[in-house]
Structures are given as C-alpha cells and as structure tokens.
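Student: this one's structure only:
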C-alpha cells in the first residue's frame, strides 16, 4: 500500500515538474495555430495586416533555389517586409489556390515559449519556428520547399 502511494505521489510530482518546465497551455496551442493560419490565409485572401500579425519583425524565410543560367544552387531568403507585400498581391486574381486550399498544421514540438510547426499547403511545405514574446506568438523562422523540388528555379 505504501509503495503504491509513493509511486502515485512520485507520478504527481513528475507531472507537476513537467508542466512547469514545458508549460504550454491549450491557449498557447490555439495561439500558435492562429499565427500559422494567419500566415497562410493572408496569402489565400490578400491581407497584408494578417501576415504582419503572424510574423516577428526579424523573421527570415529560407529555401534552396537553382540559378537557371548556371544550374548552381543557393540559399534564397525572404524578409517580413517581402512577405507582407506578397500577402497584399500574390492571390489578387484568386487563381493561386484551389477553392478550398490545403492548410494542414502539424505540431512538431511546443513548450511554454517556443514551437516547431510543419505547415502543409497545396504546393509547398513550411517548417516554422515560433516564439512567444510579450505574450504573443510570432513566426521567427521559416524553411520551405515545394512538394516538387524541381520547381525551385
């Protein structure tokens, strides 16, 4: 009986320690998801304010690219300012996405202040890092690629 009680007590203490170390809440998960959806949905329906809301001012978005002339591969980077401009103009004609666009948000890891997410969209995959600063979740890093990597040129 005493052994069972000690095991139960140990389990409760362990859960409490884990909760305090990895203290994301249900609201954190909802807020991370909202930031990721702001990012992709701002491109579906042009909305630069929605994109701006999702991104940290020092976010960097990266991918690999191939120069068509030389065939040499290189790292291509995009800034928050470019992403806000993209959100303003990319899908103005409503021809870049299906009527019901794909936006699958997969949580790879989340703690009380950081999160890693995989966003699967119609034509590409984004791996994202988010950070919680001043109570708000923002995208700080994005690494992306087309599903068909031959499109990177």
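Tutor: Perfect, I can see it now. Only a predicted model underlies this, so the values are computations on that prediction, with no experimental measurement involved.
Student: from here on, contacts and neighbour counts on C-alpha atoms
Tutor: OK.
Student: Is residue 97 located within a helix, as I assumed?
Tutor: No: applying DSSP: H, G, I helix; E, B strand; the rest coil, one finds residue 97 to be coil, outside a helix.
Student: give the contact list for it.
Tutor: When contacts are counted by Cα atoms under 8 Å, 6 or more residues apart in numbering, residue 97 is found next to 44, 91, 122.
Student: Tell me how many other residues crowd residue 55.
Tutor: 26 (other Cα atoms under 10 Å).
Student: I figured it hits residue 80, correct?
Tutor: Yes: counting by Cα atoms under 8 Å, residue 80 is a contact partner of residue 55 at 6.6 Å.
Student: ok so, going back, can you put the contacts of residue 97 in CSV and add neighbour count?
Tutor: Shown next, in CSV, are the contacts of residue 97 (neighbours: other Cα atoms under 10 Å):
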residue, neighbour count
44, 21
91, 17
122, 16
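Student: Rebuild these as JSON lines, extending it with secondary structure.
Tutor: Formatted as JSON lines, the contacts of residue 97 follow (three-state DSSP):
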{"residue": "44", "secondary structure": "helix"}
{"residue": "91", "secondary structure": "coil"}
{"residue": "122", "secondary structure": "coil"}
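Student: ok, so of those residues, who is nearest residue 31?
Tutor: residue 44 (19.6 Å; Cα to Cα).
Student: take a look at this one as well, against the first:
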C-alpha cells in the first residue's frame, strides 16, 4: 500500500465520521444562548419572567460568594427556580447595573439534547447544564462562584 493510498483512505474514513453543522444545531445554539441571556438579564433587570422562560422547574443551583477578594467565601447558597424569581427584583434594585454591564455566554459543549454553558456576569462565573425538552432549551443545573483571586472582576 502506497502512502498516497493510505492518505486517501484516512481522508475517506474521516469524512465518514464527520458530522456537518446543520441549520438545526445553529438554531439550537441560538436558543441556548438566548436561555443563558434570559438567565443573566433576569437578574440584571429584575425580571422574573425572563427566569421563568430560561429555568427548568427542577432547577438546582448552588454557589459560593464573597464581598471582597481577600475575604472568605460564604456558602454554599442554594436556589430553585422559584427562589431565583423571588430574588431577582431585589438584586436588580440593589445593584442598579448599567445597560452595558458585563455579560458573556460561551457554549462549552452542545449535543442535540444537552448542552454545557459557561457564563460571566458581574457577580462571577456560572457553569450550567441545559436540556432540550419538548423543543425548548431549559437550564437544569447551575454551579457558580464570585470572581476568584487574580481574575479581574468585570
């Protein structure tokens, strides 16, 4: 077998296993990002309806926070969808964030039914798991912490 035949065989084998990006996965990526933004903006704007749209009724959220970078972490703090919706208006009123407050969504992994997402917000970094149920992407799990030492707070 010549090198040319081996290379051609490898290319054919790789193309058999390559799954092209489809319009559906692009639509899913947009829906995943929209759910993550609803999550962030639900707190920033104090709008429980955004959280209602983004969060699964079975949401499990926990995290650790601290006020000063040299202070000890407090927590874990736990939240459900209902407690998140109750918390959001007070958070928004206390923080009074500008419209351009830091927000970043990064899809770490996306399959047809599940996704793993990292978000950055003024409060810190959240990792979330989402699932597509009945055609809608919902956040099921969130684990978070405030900005760690050595990382500029946004």
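Tutor: That came in fine, so what should we check first? Since the model is a prediction, treat every value here as computed from it, not as a measurement.
Student: average distance between the helix or strand hosting residue 141 of the second structure and the first structure?
Tutor: Residue 141 of the second structure belongs to strand 136-145 when assigned by DSSP states H and E. Taken over the aligned residues, the distance from strand 136-145 of the second structure to the first structure averages 0.5 Å (mean Cα distance after the TM-score superposition for the first structure).
Student: For the second structure, just list every one of the strands.
Tutor: 55-65, 74-79, 103-110, 114-121, 124-133, 136-145 (DSSP state E).
Student: Go through the longest one and flag the buried ones.
Tutor: What it means is strand 55-65 of the second structure. 55, 56, 59, 60, 61, 62, 63, 64, 65 (16 or more other Cα atoms under 10 Å).
Student: Tell me which residue lies nearest the centroid of the second structure.
Tutor: residue 117 (3.6 Å; Cα atoms, centre = their mean).
Student: close enough to count as contact, that residue and residue 125?
Tutor: No: Residue 117 of the second structure lies out of contact with residue 125 (Cα under 8 Å); the separation is 10.6 Å.
Student: Now do the shared contacts for the two.
Tutor: Contacts common to residue 117 of the second structure and residue 125, judged by Cα under 8 Å, 6+ apart, are absent.
Student: and the gap between residue 53 of the second structure and residue 40 of the second structure?
Tutor: 12 Å (Cα to Cα, to the nearest Å).
Student: Compare those two (neighbour count), which wins?
Tutor: residue 40 (25 against 17).
Student: if we can go back for a sec, which contacts among the contacts of residue 97 of the first structure does the second structure share?
Tutor: Retained in the second structure: 44, 91, out of these (criterion both residues aligned by TM-score structural alignment, their matches' Cα atoms under 8 Å).
Student: would you turn the contacts of residue 97 of the first structure into JSON lines with distance to residue 24 of the first structure?
Tutor: Below are the contacts of residue 97 of the first structure laid out as JSON lines (distance: Cα to Cα, whole Å):
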{"residue": "44", "distance to residue 24 of the first structure": "29"}
{"residue": "91", "distance to residue 24 of the first structure": "34"}
{"residue": "122", "distance to residue 24 of the first structure": "29"}
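Student: Contact partners for the residue nearest to the centre of the second structure?
Tutor: 36, 105, 106, 107, 108, 109, 127, 128, 129, 130.
Student: Which of those residues sits closest to residue 142 of the second structure?
Tutor: residue 128 (4.4 Å).
Student: Am I right that residue 128 of the second structure is in contact with residue 120?
Tutor: No: judged on Cα under 8 Å, residue 128 of the second structure makes no contact with residue 120 at a distance of 11.3 Å.
Student: Stretch 107-114 of the second structure spans what distance, first to last residue?
Tutor: So stretch 107-114 of the second structure: terminal residues 11 Å apart, Cα to Cα.
Student: Tell me the buried residues in it?
Tutor: Across stretch 107-114 of the second structure, burial judged by 16+ other Cα under 10 Å covers 107, 110, 114.
Student: how far away is the closest residue to residue 146 of the first structure other than its chain neighbours from residue 20 of the first structure?
Tutor: Using Cα to Cα, 6 or more residues apart in numbering and skipping residues adjacent in sequence, the residue nearest residue 146 of the first structure is residue 124, 4.0 Å away. As judged by Cα to Cα, residue 124 of the first structure and residue 20 of the first structure stand 36 Å apart.
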